[in-house]
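Participant: The sequence and its predicted three-dimensional model are supplied below.
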Amino acid sequence: MITGYCVNGETVALSTAEPPSALRPDLVWIDLVEPTKAEDLMIEGLLGIPIPTRDDLRDIEPSSRLYTDDGAVFMTASLVYRSDTEMPGLTDVGFILAGKCLVTVRYAEPRAFGLFKAGMHRIPGGCRNGAVILTRLLETIVDRTAEILEQAVDRIDDLALQVFGDKTSGRRHRPPHFLEARLRDVAGHHRLVAKTRDSLASLSRLLTFVYTVPDVQADKETRELCRTVSRDIQSLSEHTAFISGNITFLLDASLGLINVEQNAIIKIFSIASVVLLPPTLVASVYGMNFRIMPELEWQFGYPWALAAMVLSAVIPFFFFRWKGWL
């Protein structure tokens, strides 16, 4: 699907069924979403530049992600998408500055693009050219990334309350396998933050390259905005490192609490075995089948054996209570 946007904010649909002979002169942004081969060829013919394919966007070599070819500037960044689901991921998006027009090539729907399209009419000074669209779009992407991190922090705080417990709720006992389930939640948060950190690193490299583009250098407002977005990316990267540290602490704490609960269970079994050991000894003594055992002829031998077994169990129990081991 191909959608074009003009200087005045008008939306233009471009289709291979009725391909235009030329692009409108006021067209400043062409957005290609999961383009077909025919759509790629149509835009290549209209602009005279190659359109990167999905495999080209996936290239991890920096020299293949940021370069200039025949006057056009080609850039690729990895953006976070599906951040509200259990399986967030990264999608590679291509940005191409061809003259006064910006071309974006993407095979996913990051929410930042929808937010930017909804707020295009509020851009100060309007959408004058592709360089302005690019920097404003990158600003929206970074703002969306900051929102993702804020949501991640809130979820991690809620998870910490679940792991350590809320003193005001008065709950002391957790259901079985509760902490094991929280470990899966920690893994999900770690995946989201790791993907966000990779995206910020990709955006940082792209912004450094964008700052050197002549069309950006020629516009003071765009140049300053590019510098501001770069500083925002740096601060978000530092914040991401802090969040990663909190996730690591939460993971270690969850594993420690699991070990504490397991040790408590083992402690109960150990104390129970020690408490029952003296009665077992008494029962074993009087259960021997020797011919000469004076106690076997006692009238009160059976009650005496039972009392000895009870006392030998009760005395260690209260001793452990006195020592604070229970």
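Facilitator: Cool, got the structure.
Participant: alpha carbons only for contacts and neighbour counts from here, please
Facilitator: OK.
Participant: Can you show me the strands along the stretch 201-326 of the chain?
Facilitator: Ranges of strands within the stretch 201-326 of the chain: none, based on DSSP state E, counting those that start in this stretch.
Participant: do the same with the stretch 51-200 of the chain
Facilitator: 66-69, 72-81, 89-98, 101-106.
Participant: Which one of these lies nearest to residue 323?
Facilitator: With respect to residue 323, and counting by Cα to Cα, the nearest of these is strand 89-98 at 54.1 Å.
Participant: Need the residues that contact that closest one.
Facilitator: 47, 49, 52, 57-58, 71-83, 102-108, 130-131, 134, 192, 195, 199 (Cα atoms under 8 Å, 6 or more residues apart in numbering).
Participant: Could you find the closest non-adjacent residue to the spatially most central residue of the chain?
Facilitator: Centroid-nearest residue in the chain, with Cα atoms, centre = their mean: residue 192, separated by 1.0 Å. Residue nearest to residue 192 in three dimensions, not counting chain neighbours: residue 88, with 5.9 Å by Cα to Cα, 6 or more residues apart in numbering.
Participant: One more: residue 12?
Facilitator: Per Cα to Cα, 6+ apart, closest to residue 12 is residue 4, 4.7 Å.
Participant: just checking, residue 28 touches residue 134?
Facilitator: No: using Cα atoms under 8 Å, residue 28 is not in contact with residue 134; the gap is 10.1 Å.
Participant: okay, now the one to match up with it:
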Amino acid sequence: MIRAYHVDGKAEIIQAAEPRDALEADILWLDLIHPDLAEEALVERLLGIPLPTREDLKDIEPSSRLYVEDGGIYMTASLVWRAENPLAELTDVAFILAGNRLVTIRYAEPRAFALFSAALLRTHGKCRTGAELMARLLETIVDRTAEVLEIGIARLDELSATVFVDRKAAKRRPPRFLEDKLIDIAGHHRLVSKARDSLVSLSRLVVFLRSLPKVREDQEAEELCSVIAHDIQSLSEHAAFVSNNITFLLDASLGLINVEQNAIIKIFSIASVVFLPPTLVASIYGMNFQFMPELAWTHGYAIALVAMLLSAIIPFLFFRWKGWL
């Protein structure tokens, strides 16, 4: 799908089958969402520049993500999406400055784009150049990344409150409670890690963008990029702090698990010590009597087997009920 945004904030959908020889002069932004070959060919013909393919966006080399070619400025950044889901992901988005227009190519729908397009429709005529429009879009993306970090912090605080409780509350926990929380900690770490990777990608993009003469000549875009660079640096430091907190929570959870396991082993050790003397006495004297009435029982052997089986099953069920296994 090709969504076109005009300077006055009006938006329209451009169909690949439409007979169109040129774009309107007031179209400032072309947003390509899951474009097919026909839509890519149409935009390439209208703009006169080649578009990167989906495979090109996955290239991690800086020379393949930030470059100038055929009059177009090509930039690729990795953005966080599906932050509300347990498994956050990164998606690669291409930003292209072609003349005075911004072209974006994406195969996912990060929430920052929906927020920015909605704001763009409300603020008619606020952006006059493609460089300024891209700077404001990057500003929204960075704000959304900050929101993702806040989501991770809120989840981490909630998880920390459930892990660190008093002894009475800890005793009421179901078995393997802390082991299950390790999976939640891994999910929070993944979210923060994806946010940090996105910030690194955005930092490289902003540095490249600020080095362009087109941006340096645009005072509004230059000031926005300066603010964005400062915000990215602050968020990167904050993400590192959150990552350290996650590491602490992981270490603390593992420590609590070890404490609980040591307590269970202590109980088993005490039980072994308690029953060891009777076992020793039975082994020495139990089979050395001349008369044993049980030997004459018709079903004595079967009864002995059942007694041995019950003596193994009953302690196992008891330990399982106490949550020691």
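Facilitator: Arrived safely, thanks for sending. Everything numeric here is computed off the predicted structure, so don't read it as measured data.
Participant: Can you give me the TM-score here?
Facilitator: The TM-score (TM-score structural alignment, normalised by the length of the second structure) is 0.85; 290 aligned residues with a Cα RMSD of 1.7 Å.
Participant: hang on, the earlier thing: report the set of residues contacting both of residue 28 and residue 134 of the first structure.
Facilitator: residue 102.
Participant: Next, count neighbours for residue 239 of the first structure.
Facilitator: By other Cα atoms under 10 Å, 15 other residues sit near residue 239 of the first structure.
Participant: Am I right that residue 30 of the second structure sits in a strand?
Facilitator: Yes: under DSSP: H, G, I helix; E, B strand; the rest coil, residue 30 of the second structure falls within a strand.
Participant: on contacts alone, who are the packing partners of the helix ranked longest in the first structure?
Facilitator: Using DSSP state H, we find that the single longest helix of the first structure is helix 220-285. Using 3 or more Cα pairs under 8 Å, 6 or more residues apart in numbering; DSSP states H and E, the elements in contact with helix 220-285 of the first structure are helix 130-164, helix 178-210, helix 214-218, helix 301-323.
Participant: export those helices to JSON lines and tack on distance to residue 283 of the first structure?
Facilitator: Shown next, in JSON lines, are these (distance: least, Cα to Cα, whole Å):
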{"stretch": "helix 130-164", "distance to residue 283 of the first structure": "45"}
{"stretch": "helix 178-210", "distance to residue 283 of the first structure": "41"}
{"stretch": "helix 214-218", "distance to residue 283 of the first structure": "92"}
{"stretch": "helix 301-323", "distance to residue 283 of the first structure": "7"}
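Participant: closest to residue 12 of the first structure out of those?
Facilitator: Nearest to residue 12 of the first structure, of all those, is helix 130-164, at 15.8 Å by Cα to Cα.
Participant: Name the nearest residue to residue 275 of the first structure, sequence neighbours excluded.
Facilitator: Spatial nearest neighbour of residue 275 of the first structure, excluding adjacent residues (Cα to Cα, 6+ apart): residue 313 at 5.2 Å.
Participant: Do I have it right that that neighbour meets residue 279?
Facilitator: Yes: with contacts counted by Cα under 8 Å, residue 313 of the first structure reaches residue 279, the gap being 6.1 Å.
Participant: wait, which of the helices and strands packed on helix 220-285 of the first structure is closest to residue 245 of the first structure?
Facilitator: helix 178-210 (10.1 Å).
Participant: The residue nearest to residue 12 of the first structure belongs to a strand, doesn't it?
Facilitator: Yes: when classified by three-state DSSP, residue 4 of the first structure is found to be part of a strand.
Participant: For residue 11 of the second structure, see how far away whichever residue in the second structure pairs up with it is.
Facilitator: Under the alignment (TM-score structural alignment), residue 4 of the first structure pairs with residue 4 of the second structure. Residue 4 of the second structure sits 6 Å away from residue 11 of the second structure, going by Cα to Cα, to the nearest Å.
Participant: Equivalent analysis for residue 199 of the second structure, please.
Facilitator: Separation of residue 199 of the second structure from residue 11 of the second structure (Cα to Cα): 29 Å.
Participant: With neighbour numbers in mind, choose between the two.
Facilitator: Neighbour totals were compared for residue 199 of the second structure and residue 11, and residue 199 leads with 27 against 17 (other Cα under 10 Å).
Participant: residues touching that one, list them.
Facilitator: 142, 145, 232, 235-236.
Participant: What of residue 66 of the first structure?
Facilitator: By Cα under 8 Å, 6+ apart, the contact list for residue 66 of the first structure reads 73-76, 206, 209.
Participant: Now restrict those residues to buried residues only.
Facilitator: Neighbour-count burial within those applies to 73-76, 206; the criterion is 16 or more other Cα atoms under 10 Å.
Participant: tell me the two of those that are most distant?
Facilitator: It's 73 and 206 that sit farthest apart of those, by Cα to Cα, at 11.2 Å.
Participant: Would you mind finding the match for residue 245 of the second structure in the first structure?
Facilitator: Under TM-score structural alignment, residue 245 of the second structure pairs with residue 246 in the first structure.
Participant: how many other residues sit next to that match?
Facilitator: There are 17 residues near residue 246 of the first structure, going by other Cα under 10 Å.
Participant: Distance of it relative to residue 184 of the first structure?
Facilitator: 16 Å.
Participant: picking that back up, between the helices and strands packed on helix 220-285 of the first structure, which one is nearest to residue 286 of the first structure?
Facilitator: helix 301-323 (7.7 Å).
Participant: chain center to the closest one, what's the gap?
Facilitator: Distance, stretch centre to chain centre, for helix 301-323 of the first structure: 56 Å (Cα atoms, centre = their mean, to the nearest Å).
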